[in-house]
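only the shape, not the letters, is given here:
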């Protein structure tokens, strides 16, 4: 498999349709016009291909928010999906990490602005990072909470709940289809998954937990730099 990141304006209509079809296979309540509007609101899209077929993608938007008079820069991840045939493969995230960690090293401090409507996305954080928020092991520091509130409020001014740290949508929202990321008793034994359910109890309705991590290799777990950047 090969991951390639391109600017949004470089995508053809045919490719955008293929991206939508992949999302529609795994998400309910999809709307092609809303998808297209959200897609064009982003700056980049990372596509994962296998034998000439798109099997995964994730969109990104560069953002700057003001926190206590300081500009804080980050990259916001939008629609993200990988075909079930490739669940467990790390190539999509490896390509994502290689691009944005390098970007941060070239352009200065950069945060990952992330929203999670399912445990699979949330688990990327404890799997790869030693330090991320929110997490089950500690309270979110006040300065970090301010960054989270700033970018979430900029993106979802009418639906972000600063108290819960969750985007609580007022209208019908796309959500994962049954069987895509179900949480049963076995999965609830995982403390990170249990924490995700605790802080985002209505995730099944499409609500998003707002999360934050820094693109800093020193904050990754011990063997992750070798896994992510080997052969870079």
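Now that the structure is in, tell me what you want to look at. Note that the coordinates shown come from a computational prediction; the quantities given were computed from them, not determined experimentally.

C-alpha from now on. contacts and neighbour counts both.
Noted.

which stretches of this structure form helices?
13-26, 32-40, 91-107, 119-122, 124-128, 142-155, 185-188, 191-199, 224-229 (DSSP state H).

mind putting those helices in JSON lines, mean neighbour count and distance to residue 216 included?
Supplementary listing: the helices of the chain in JSON lines, determined by neighbours: other Cα atoms under 10 Å; distance: least, Cα to Cα, whole Å:
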{"stretch": "helix 13-26", "mean neighbour count": "16", "distance to residue 216": "30"}
{"stretch": "helix 32-40", "mean neighbour count": "14", "distance to residue 216": "27"}
{"stretch": "helix 91-107", "mean neighbour count": "16", "distance to residue 216": "7"}
{"stretch": "helix 119-122", "mean neighbour count": "18", "distance to residue 216": "18"}
{"stretch": "helix 124-128", "mean neighbour count": "16", "distance to residue 216": "11"}
{"stretch": "helix 142-155", "mean neighbour count": "18", "distance to residue 216": "15"}
{"stretch": "helix 185-188", "mean neighbour count": "10", "distance to residue 216": "29"}
{"stretch": "helix 191-199", "mean neighbour count": "17", "distance to residue 216": "22"}
{"stretch": "helix 224-229", "mean neighbour count": "14", "distance to residue 216": "10"}
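
put this next to the previous one:
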């Protein structure tokens, strides 16, 4: 269980047996998709978000969503606890964010706690970075440790399949799950949805419908084609659950944040980070070898 209470581990040979911080390793050490740009992320409480920060966040948001205004964005943000904000290390420019709030809910007289992820967006040139993932993991880890005996769930609503895939690829028990369509987590999702969005939740369709003119994904973002449906069963299942996603309806989802799930997630994340760093070092080493030596290394020409 030491993996749960500490973010440090021995990462040889990446750091020559030096103890490193897994958060820093991911959020500060990545060069994304060939860009020579390091990025990092931090959680910022709502009261500490500056006007310049929220303006930059909205500029990113408005690139990908239709039927939205700055005022609507700020109104929604006021209901959040804060946001995970990703920046470039050199210029401090905001390149992505994920809003968060923590709330309690009562189900059959039993108290449970939810961490609600709102808008989560990263600029396209930084897709592939896991900086928001790791900063989010740190937040759910802290929430789990602060209330170890209270059931904890990640609650999210998904306009498009990319958000839904964050759930399916990072959680072990979640809803909706194509492999367990009648999961007990369905009751958790209903309770969360009724509490957070009483006027928008449609219990028959298990969707949030904000009416005509609701914010929706830009037509050029995260489109679902027959080819994608055939290749990705999870994406096909998302569209089956939310067939009207193009009109802005949102699919409410939940994932259980148990200690066992956190342990598994941290273990797999650590392996991914190590593999990525080794790959980056191998690429950097290859690029630093003169062309003349590359030919010798490959053997003499015949």
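All right, it came through fine. No experiment lies behind these values; they were computed from the predicted model shown.

one step back: could you dump the helices of structure 1 into CSV with distance to residue 84 of structure 1 added?
Supplementary listing: the helices of structure 1 in CSV, determined by distance: least, Cα to Cα, whole Å:
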stretch, distance to residue 84 of structure 1
helix 13-26, 9
helix 32-40, 21
helix 91-107, 13
helix 119-122, 12
helix 124-128, 16
helix 142-155, 29
helix 185-188, 18
helix 191-199, 19
helix 224-229, 21
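
so which of these gets nearest residue 71 of structure 1?
helix 142-155 (10.0 Å; Cα to Cα).

stretch 180-188 of structure 1 aligns to what range in structure 2?
Mapped onto structure 2 using TM-score structural alignment, stretch 180-188 of structure 1 covers residues 221-229.

distance from that stretch to the middle of the chain?
In terms of Cα atoms, centre = their mean, to the nearest Å, the centre of stretch 221-229 of structure 2 is found 20 Å from the chain centre.

roughly how far does the most centrally placed residue in structure 2 sit from residue 8 of structure 2?
In structure 2, the centroid-proximal residue (Cα atoms, centre = their mean) is residue 133; its distance is 4.7 Å. When distance is defined by Cα to Cα, to the nearest Å, residue 133 of structure 2 is 17 Å away from residue 8 of structure 2.

list the buried residues for the lengthiest strand in structure 1?
As assigned by DSSP state E, the longest strand anywhere in structure 1 is strand 53-67. By 16 or more other Cα atoms under 10 Å, the buried positions in strand 53-67 of structure 1 come out as 54-65, 67.

just checking, what packs against that strand?
The contact analysis (3 or more Cα pairs under 8 Å, 6 or more residues apart in numbering; DSSP states H and E) places strand 53-67 of structure 1 against helix 13-26, strand 44-50, strand 70-82, helix 142-155.

what's that strand aligned against in structure 2?
With TM-score structural alignment as the criterion, strand 53-67 of structure 1 aligns to 93-107.

same check, this time on stretch 5-18 of structure 1
Stretch 5-18 of structure 1 covers residues 43-56 of structure 2 once aligned (TM-score structural alignment).

also stretch 83-98 of structure 1?
Going by TM-score structural alignment, stretch 83-98 of structure 1 sits over residues 123-138 in structure 2.

give me the residues contacting that stretch.
23, 26-27, 30, 32-33, 39-43, 60, 84-86, 95-98 (Cα atoms under 8 Å, 6 or more residues apart in numbering).

out of the residues you listed, which are buried?
Buried, going by 16+ other Cα under 10 Å: 23, 26-27, 30, 32, 39-43, 60, 84-86, 95-98, out of those.

now do the contacts for residue 109 of structure 2.
Counting by Cα under 8 Å, 6+ apart, residue 109 of structure 2 has no contacts.

thinking again about what came up before, show me what the match of strand 53-67 of structure 1 is in contact with.
53, 56-57, 60, 77, 79-88, 111-123, 126, 132, 188, 191-192, 195.

next one: stretch 117-136 of structure 1
With Cα under 8 Å, 6+ apart as the criterion, stretch 117-136 of structure 1 contacts 116, 140, 144, 175-176, 181, 191-193, 195-196, 203-204, 206-209, 211-214, 219-221, 224.

which bit of structure 2 covers that stretch?
Taking TM-score structural alignment, stretch 117-136 of structure 1 hits residues 159-178 over in structure 2.

tell me how far the ends of that stretch are from each other?
18 Å.

please report how far the residue mapped onto residue 195 of structure 2 from structure 1 lies from residue 49 of structure 1.
By TM-score structural alignment, residue 195 of structure 2 lines up with residue 154 in structure 1. Computed as Cα to Cα, the residue 154 of structure 1 to residue 49 of structure 1 distance reads 32 Å.

list the contacts of residue 78 of structure 1.
42, 58, 59, 60, 61, 114, 115.

and the first one? What does it align with in structure 2?
Taking TM-score structural alignment for the superposition, residue 42 of structure 1 sits opposite residue 80 in structure 2.

measure the residue nearest to its match when sequence neighbours are not counted to residue 297 of structure 2 for me?
Nearest residue to residue 80 of structure 2, sequence neighbours excluded (Cα to Cα, 6 or more residues apart in numbering): residue 101, at 4.6 Å. Noted for residue 101 of structure 2: a distance of 55 Å to residue 297 of structure 2, by Cα to Cα.

okay, now residue 216 of structure 2: neighbour count?
Using other Cα atoms under 10 Å, residue 216 of structure 2 has 19 neighbouring residues.

for residue 95 of structure 2, see how far away the closest residue to it other than its chain neighbours is.
Nearest in space to residue 216 of structure 2, with sequence neighbours left out and distances taken as Cα to Cα, 6+ apart, is residue 248 at 4.2 Å. The gap separating residue 248 of structure 2 from residue 95 of structure 2 is 24 Å, by Cα to Cα.

residue contacts, residue 162 of structure 1?
Contacts for residue 162 of structure 1 (Cα under 8 Å, 6+ apart) come out as residue 149.

if I look at it, how far off is residue 196 of structure 1?
17 Å.

and residue 229 of structure 1, by the same measure?
For residue 229 of structure 1, the distance to residue 196 of structure 1 - Cα to Cα - is 28 Å.

repeat for residue 158 of structure 1
Counting by Cα to Cα - residue 158 of structure 1 and residue 196 of structure 1 are separated by 23 Å.

could you give the separation between the terminal residues of stretch 203-215 of structure 1?
Stretch 203-215 of structure 1: ends 26 Å apart by Cα to Cα.

what residues sit buried inside that stretch?
203, 204, 206, 207, 208, 209, 210, 211, 212, 213, 214, 215.
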